[in-house]
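K.L.:
Sequence and predicted model, in that order:
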Amino acid sequence: MELSNEIMYQASSDKNSDFEGVFWMGVKTTGIFCRPTCTARKPKFENVEFFTNTKDAILKGYRPCKVCKPLENPDETPKGIQHLLNELEADPSLKLRDYDLVKRGLEPATVRRWFVKHHGMTFHAFQRMFKLNSAFKKLNLGGNVTDTAFESGYESLSGFNESFKNIFGVSPKNSKSEKVVDLKRIETPLGTMIACADEHGICMLEFSDRKALPTELKEISKHFNANIIQGENQHFKTLEKELAEYFEGTRKDFNVPLSPVGTDFQKSVWEVLRKIPYGTTRSYQEQANILGNPKAVRAVANANGLNKISIIIPCHRVIGINGTLTGYGGGIWRKQKLLELEKSILF
């Protein structure tokens, strides 16, 4: 569906986030270009032109706006913070203070704001949580309580026991019977994704700005009766490799094991989704027909919307019966980009 200049101008005036990544607006009078949600004062209609990518805007001579920073992905993990996460992953016992952040060329206040926004806690609180998460996994894999406590950087066993119980609600000794679901942030060309996995496979892959993400995490935790903790998982390496190949255009099918959370009906709908060939689309009605229940269109649409494993279970390949791009939890613009990547016919 091609957007008219009038629709894009109105979307920009409304600061409509649904159009993020769909178009960029160049302002002829200032020589800058912006994303649709830019908070700068909107120019007159006759003074703007629109682009479907930032490269064309730059080639036309426009400069990126300093207010909305159209060349940046607002949810992408900054390199400096990614280095911090890598350090913690390599050695969870690290205790980095503000002084250590400055030595690494990072502004402590900036780091704090990023972690509060993306993890709901300060960096120092995140460090403590990450350290306890790592200890939880070690114990879950059969580690000794005393060894785990001191290897995690705790100076006393009593301090470790108290901190552990405050977070997980059980003592370290009793934690071995608790189930763990691992969580990891993964960067992609379309934004940061949050992946979750248990021992059987991937149970969630969602874009980090999806509004339903907190609810989905609660559902997964409740379904498995598990603690969701940030950490590595055997299935993440396969997932990251296959995702990278998919975005490079060299992979059409995924082999990473899945462990989907849903009802039997939802899982049957998702299995039908997985059989939609790469580069093609299907309607909700066609899905319902394949399931042998042509009247279950609404139920099928609802099940698609509750899919927690994006891209691999390709709900982006489902369109309206009239050929329109219907709703997508990651945003209509991402649905369009994924279909473009797969070279589907867009209506």
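P.N.:
Looks like it came in fine.
K.L.:
CA only for contacts and neighbour counts going forward, please
P.N.:
Noted.
K.L.:
give me the element residue 285 is part of.
P.N.:
helix 284-290 (DSSP states H and E).
K.L.:
which residues sit against that helix?
P.N.:
Outside helix 284-290, the residues that touch it by CA atoms under 8 Å, 6 or more residues apart in numbering are 269, 272-273, 294-298, 300-301, 318-321.
K.L.:
where does whatever helix or strand comes next after that helix sit relative to the chain's centre, distance-wise?
P.N.:
For helix 284-290, the following helix or strand on the C-terminal side (DSSP H and E) is helix 297-305. For helix 297-305, the separation from the chain centroid amounts to 22 Å (computed by CA atoms, centre = their mean, to the nearest Å).
K.L.:
do the same with stretch 203-215
P.N.:
Distance, centroid of stretch 203-215 to centroid of chain: 6 Å (CA atoms, centre = their mean).
K.L.:
How are the helices of the stretch 1-150 of the chain distributed by residue range?
P.N.:
Taking DSSP state H, counting those that start in this stretch as the criterion, the stretch 1-150 of the chain carries its helices at 5-13, 54-59, 79-90, 98-103, 108-119, 123-140, 145-151.
K.L.:
Quick check: which of these is buried the most?
P.N.:
Of all those, helix 123-140 has the most neighbours on average by mean count of other CA atoms under 10 Å, namely a mean of 20.
K.L.:
just the angle between it and helix 79-90, please?
P.N.:
Inter-element angle recorded for helix 123-140 and helix 79-90: 30 degrees (by axes from the mean of the first three to the mean of the last three CA atoms, to 10 degrees).
K.L.:
For helix 123-140, name the packing helices and strands.
P.N.:
In this structure, helix 123-140 packs against helix 108-119, helix 145-151, strand 179-188, strand 226-230, with contacts taken as 3 or more CA pairs under 8 Å, 6 or more residues apart in numbering; DSSP states H and E.
K.L.:
centroid residue for the chain?
P.N.:
By CA atoms, centre = their mean, the chain has its centre lying nearest to residue 193, at 2.1 Å.
K.L.:
ok, structure two:
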Amino acid sequence: MTPHLVPTTETTPSPAETPGRADHGFLRMPTPVGRLEIRSVDGAVSAVRFEQDGRLPLDGTDERPTAVLLEAVEQLDEYFRRRRTMFDVPIAATGTPFQESVWSALREVGFGTTTGYGALAAAAGAPGGGRAAGQAVRANTIAILIPCHRVLGIGGVVTGYSGGDGPPTKRWLLDHEGIPYRR
């Protein structure tokens, strides 16, 4: 799939949004649940964000493709076409040591399966830290590649979701993977 290129009226991103280094880039891509903005740094994906209210953080800014972004777009396109169940594109998730432990545990939750906040906390070395694991999940900026949509509440209940349209986006992703859940 060719990345979706969006015409722009602005040509210079603000330094706070996109550093001017050649190893930083971003692309946008359409998906069945809205557009995604994918960012990279130092040869790894650093963010995958859903549009919210029809906007992406870097709308109006020229895309800057990198090799890893083109690979990420291809892998995500395969996921949405049901041709991929695992991702092997390099990622650069940056957070606290606990957040990174939770995100690492999330990457082990396979396609079509789920986990809970308590299990994530235990896997991250903090038994009883379900609330803290929930905050780490919420802080995840690399949607789908770090599959926070696969985390369900007690009894398989869909809890909040910060990506896209919130819980409807999460339910779409769960349905896409054939995961049963309770509303």
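P.N.:
That came in fine, so what should we check first? Please read these numbers as outputs of a predicted model, since none were measured by experiment.
K.L.:
picking that back up, can you list the helices of the stretch 1-150 of structure 1 in a markdown table and add distance to residue 165 of structure 1?
P.N.:
Listed next are the helices of the stretch 1-150 of structure 1 as a markdown table, based on distance: least, CA to CA, whole Å:
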| stretch | distance to residue 165 of structure 1 |
| --- | --- |
| helix 5-13 | 49 |
| helix 54-59 | 50 |
| helix 79-90 | 22 |
| helix 98-103 | 27 |
| helix 108-119 | 21 |
| helix 123-140 | 10 |
| helix 145-151 | 13 |
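K.L.:
Nearest to residue 336 of structure 1 among those helices would be which one?
P.N.:
In terms of CA to CA, the element of the helices of the stretch 1-150 of structure 1 nearest to residue 336 of structure 1 is helix 5-13, at 15.4 Å.
K.L.:
now for the closest one, which elements pack on it?
P.N.:
strand 48-51.
K.L.:
Kindly recompute the last result at 10 Å.
P.N.:
strand 24-27, strand 48-51 (3 or more CA pairs under 10 Å, 6 or more residues apart in numbering; DSSP states H and E).
K.L.:
returning to what we had before: weed out the non-buried ones from the contacts of helix 284-290 of structure 1.
P.N.:
269, 272, 273, 296, 297, 300, 301, 318, 319 (16 or more other CA atoms under 10 Å).
K.L.:
Now do the same contact list for the fifth one.
P.N.:
Residue 297 of structure 1 sits next to 283, 284, 285, 286, 287, 288, 289, 303 when contact means CA atoms under 10 Å, 6 or more residues apart in numbering.
K.L.:
quick one: the alignment partner in structure 2 of it from residue 40 of structure 2, how far?
P.N.:
Aligned by TM-score structural alignment, residue 297 of structure 1 pairs with residue 130 of structure 2. For residue 130 of structure 2, the distance to residue 40 of structure 2 equals 30 Å [CA to CA, to the nearest Å].
K.L.:
rewinding a little: with neighbour count and distance to residue 63 of structure 1 added, can I get the contacts of residue 297 of structure 1 in TSV?
P.N.:
Shown next, in TSV, are those (neighbours: other CA atoms under 10 Å; distance: CA to CA, whole Å):
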residue	neighbour count	distance to residue 63 of structure 1
283	19	41
284	21	42
285	21	45
286	17	45
287	22	45
288	20	48
289	14	50
303	19	43
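K.L.:
Going by distance to residue 344 of structure 1, which of these wins?
P.N.:
Nearest member of the contacts of residue 297 of structure 1 to residue 344 of structure 1, counting by CA to CA, is residue 283, at 13.8 Å.
K.L.:
Give me the aligned partner of the closest one over in structure 2.
P.N.:
Looks like residue 283 of structure 1 aligns to residue 116 there (TM-score structural alignment).
K.L.:
Can you check my assumption that residue 38 of structure 2 lies in a strand?
P.N.:
Yes: residue state for residue 38 of structure 2 (DSSP: H, G, I helix; E, B strand; the rest coil) corresponds to a strand.
K.L.:
what about it, neighbour count?
P.N.:
By other CA atoms under 10 Å, the residues close to residue 38 of structure 2 number 24.
K.L.:
Enumerate every residue touching the aligned partner of it in structure 1.
P.N.:
Taking TM-score structural alignment, the alignment pairs residue 38 of structure 2 with residue 195 from structure 1. Residues near residue 195 of structure 1 by CA under 10 Å, 6+ apart: 182-186, 202-208, 230, 236, 239-240, 308-310.
K.L.:
Recalculate using a threshold of 7 Å.
P.N.:
183, 184, 185, 204, 205, 206 (CA atoms under 7 Å, 6 or more residues apart in numbering).
K.L.:
roughly how far apart are the second one and residue 269 of structure 1?
P.N.:
Distance check for residue 184 of structure 1 against residue 269 of structure 1: by CA to CA, it reads 26 Å.
K.L.:
For residue 100 of structure 1, find the nearest of the helices and strands packed on helix 123-140 of structure 1.
P.N.:
Of all these, helix 108-119 comes closest under CA to CA, at 9.3 Å.
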